[in-house]
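Participant: Whatever this is, show me its structure:
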Amino acid sequence: MTVPATEADVDQRLVDALFAVGVSLAVAVVIAADLDETGRAEPGAYLFALAFGTLVLARRRLPRLVLGLTVLGIFVYYMVGYPPIGIALPAVVALYSTAEAGHTRWAVAAGALLVVVAATALIHEGRPLDYLFSYELLTNVALVAAAIALGLSVRARREAREHQERLHRVLVAEQHRQVQQQLHDERMRIARDLHDVVGHTLSVIAVHGNVASEAIARDDEAARRAVQQIAETASGTMRELRATVRALREPGTEPERGALGLSAVPQLVAAAREAGVEVTARLEVPDHRLDGAVDAAAYRIVQEALTNVLRHSGARHASVRARLRDGAVAIAVTDDGRGTTAVTRPGAGLVGMQERAAVLGGQVTFGTSDEGGFAVHAVLPVRVGS
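Facilitator: Coordinates of the predicted model:
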């Protein structure tokens, strides 16, 4: 199967072809001029010109070999006795290509060899030293140095461009990773919210449903209050779920949290009391003292802790306390239930509380309370990033 050439490959071949034609023509013109009037501008000399140009076509794949054959060809050309073409002219492209390929020492060594051999030959021919140093040697050194310097410059620019491209790819990959991490964090936050909201709501509904079923025909007022509590809890939960669905449909937007914060804890306490657990609350945190994210996380931690009290502890009494301490808000939810015996292993709710706190730079611990029940302790910074 033939692999189609890319645009870059075509451009490189075109440049190499132009170089080859340029070298062949330049050498051929100098041969034809025969400045020393040797009378030996024969077809064989032009074959050398063609050979020098043909070697250039392989300069990208085999730069050192092309340079070596070019230098050898120059020596053979002069040994045969063809018209002078300058010692450096046929090798300019080969020197440039070798330096561009990163073989600077090869290029410098070959250039020095050409200059030294040319100078030695001219001295042997009896040429005046002033001519040698003022024109011939200076011209050869200038051509060799310019070819090598140009090759190094092109290589340096190419490496700088490649470095910039690699850096750009790294930056793009890092940005993509950050976006993916943000999406993951957003999904985890929404999952924790859903778990807390649905878990608390179902616990309240289950407890009040039992109260209502037991009170029917015995205490209609108690049954009515239980059913009303179920309706209010379900209605509030539906509002939160709709806000969460909007956040899922429009990534990057914050759900409407309404009054969710420590100021909404009294509603949680009232719902727990209606479910049969005597809850006391001491909220010693002034309004608007906490960042919104911290306030919402504190509310969710209290909500999940009270949900566990209703679902697992079998407690009759529970307490909620939130206060400022050492530049942080300390939260404690304790009960007089079965304690750690009711928790065989940390569930999603307890893990979710720890994750919420960790994201904000805080922590959550849990275990047996002083009364023998279960206790949840959380410490959160007052301000995010503090």
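
Participant: contacts and neighbour counts: CA atoms only from here.
Facilitator: OK.

Participant: Val376 - that's part of a strand, no?
Facilitator: Yes. Val376 forms part of a strand when assessed by DSSP: H, G, I helix; E, B strand; the rest coil.

Participant: isn't it right up against Gln354?
Facilitator: No. Applying CA atoms under 8 Å as the test, Val376 and Gln354 come out as separate, 10.4 Å apart.

Participant: Look at those two and report which has more neighbours.
Facilitator: Neighbour comparison, Val376 and Gln354: the larger count goes to Val376, with 23 against 18 (by other CA atoms under 10 Å).

Participant: I have a second one here; can you model it like the first so I can compare?
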Amino acid sequence: MRIDRSRLHDAVLAGVVAAASVALFTLYGPDRLQAGGLPAGGMREPDPFGALLVVAACAPVAMRRRWPLAALCAGLVPETLLTLLGYGTGLSSLSGMVLLYSVASYRGLAVALGALVLSLLTYVTAAVAGPVRAASWNEYVVVTVVLVAVWGGGRSLRLRRAYLEELKDRAARLERAHASDTRAARAEERSRIARELHDVVAHHVSVMTVQASAARRVLASDPDLAREALSAIEHTGRLAMTEMRNIVGVLRTDARAELGPQPGVRDLPALVEQMREAGLATRLEVEGEPGALPAGVDLAAYRLVQEGLTNSLRHAGAGAKAVVIVRRDPGELDVRVEDDGTGPSGEGLSGHGLVGIRERVALYGGILNIGPLAGGGFEVRARFPLKDGQ
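Facilitator: So this is what the prediction gives:
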């Protein structure tokens, strides 16, 4: 069973204050005060009833945290009776200050103000109506100042506690926001890596499949040509492994930076040459000077051409031709991949590759068109907006 240490501490405090108050109440009666040269006019001799009132005034300290206002009211009643009946109060007035402090530190402003006013009114009423009068008005002023100071100390503690709680809550909110941002960044990174892997694997595997098919057909009749096809397969496989290593390497580091230069428009001639070796007659046309492009747009344009040529290689059919057109206009980059083949089926149009291309183009505010051409063939075209100076 778990013990509430705060309640235990309050009970001990109440017991100490009650014991000290009873001791002072008993030892310092009217005869002792007069013997010591102190005024004791009108005070009654200590008796068991007075001692019981002292204990009753101190006992509510044990509940000062759980029910502070009720404890204050319960303590003021016997303390007021002690004053009205002319008994000495011992240290019971100290318990009243402890309870006032507790109300100020554990309850709202309205309740705390009410407790302060109640304490002041109770003291003034008992002092005026009781048989023992204060020596001068200075005593009233001192007691009032002490009560207000105790009340102010309690309010300061409450405000500090609220401030610390707000700091903890703010830190928790910031931590949750940081965790949420981290999860979003990881999800975005996984999505980016998935797109890159799909583009790399789909392109290179398609090229290798076509080259392997060509090597199989000419293996018996033309071993030298088959050997060249196998060498091309080996070269394509090495390229695919290198690109995948660069992409997957991001997962092994905490940094989200790229681990190597990414392909771009400058690498399109090598891509077109690779497609020619795979058996797709491809031509590259560059209109205007592309110049330096934003890294994201540069990579997106390259992946679009790569996906478009891969689809042409898969679906255009034997003898089809493809053309890649890259045109740089003021404020826009136009990238097209066209072929004169039969085009992909409905399944090819909804593949993950074209979905990834749509996401890339949309990410940079571009416009994507995918579909058959009016005179036959198929087209994948994207227009990327460029800011001034790009």
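
Participant: rewinding a little: find residues that contact each of Val376 and Gln354 of structure 1.
Facilitator: Val364, Thr365 (CA atoms under 8 Å, 6 or more residues apart in numbering).

Participant: What strand or helix carries Val329 of structure 1?
Facilitator: strand 328-335 (DSSP states H and E).

Participant: Report the mean deviation for that strand after fitting onto structure 2.
Facilitator: Superposed on structure 2, strand 328-335 of structure 1 shows a mean distance to its aligned partners of 2.5 Å (mean CA distance after the TM-score superposition for structure 1).

Participant: what comes into contact with that strand?
Facilitator: For strand 328-335 of structure 1, using CA under 8 Å, 6+ apart, the contacting residues are 285, 298, 302, 305-306, 309, 313, 315-324, 369, 371, 373-382.

Participant: cutoff 6 Å now
Facilitator: Residues from elsewhere that reach strand 328-335 of structure 1, judged by CA atoms under 6 Å, 6 or more residues apart in numbering: 317-323, 373-382.

Participant: ditto for stretch 188-205 of structure 1
Facilitator: So stretch 188-205 of structure 1 is contacted by Ile230, Glu304, Thr307, Gly352 (CA under 6 Å, 6+ apart).

Participant: Let's see that with 8 Å instead.
Facilitator: So stretch 188-205 of structure 1 is contacted by 229-230, 233-234, 237, 240-241, 244, 271-272, 275, 300, 303-304, 307, 310-311, 349, 352, 356 (CA under 8 Å, 6+ apart).

Participant: okay, it sits on what stretch of structure 2?
Facilitator: Aligned by TM-score structural alignment, stretch 188-205 of structure 1 falls on residues 191-208 of structure 2.

Participant: May I see the buried residues of the matching stretch?
Facilitator: Within stretch 191-208 of structure 2, the residues that count as buried by 16 or more other CA atoms under 10 Å are 192-193, 195-208.

Participant: now stretch 286-300 of structure 2
Facilitator: Buried-residue list, stretch 286-300 of structure 2, by 16+ other CA under 10 Å: Pro290, Val297, Asp298, Leu299, Ala300.

Participant: Which of the contacts of stretch 188-205 of structure 1 fall in helices?
Facilitator: Applying DSSP state H to the contacts of stretch 188-205 of structure 1, the entries found in helices are 229-230, 233-234, 237, 240-241, 244, 271-272, 300, 303-304, 307, 349, 352, 356.

Participant: Before I go, just wanted to say thanks for your time.
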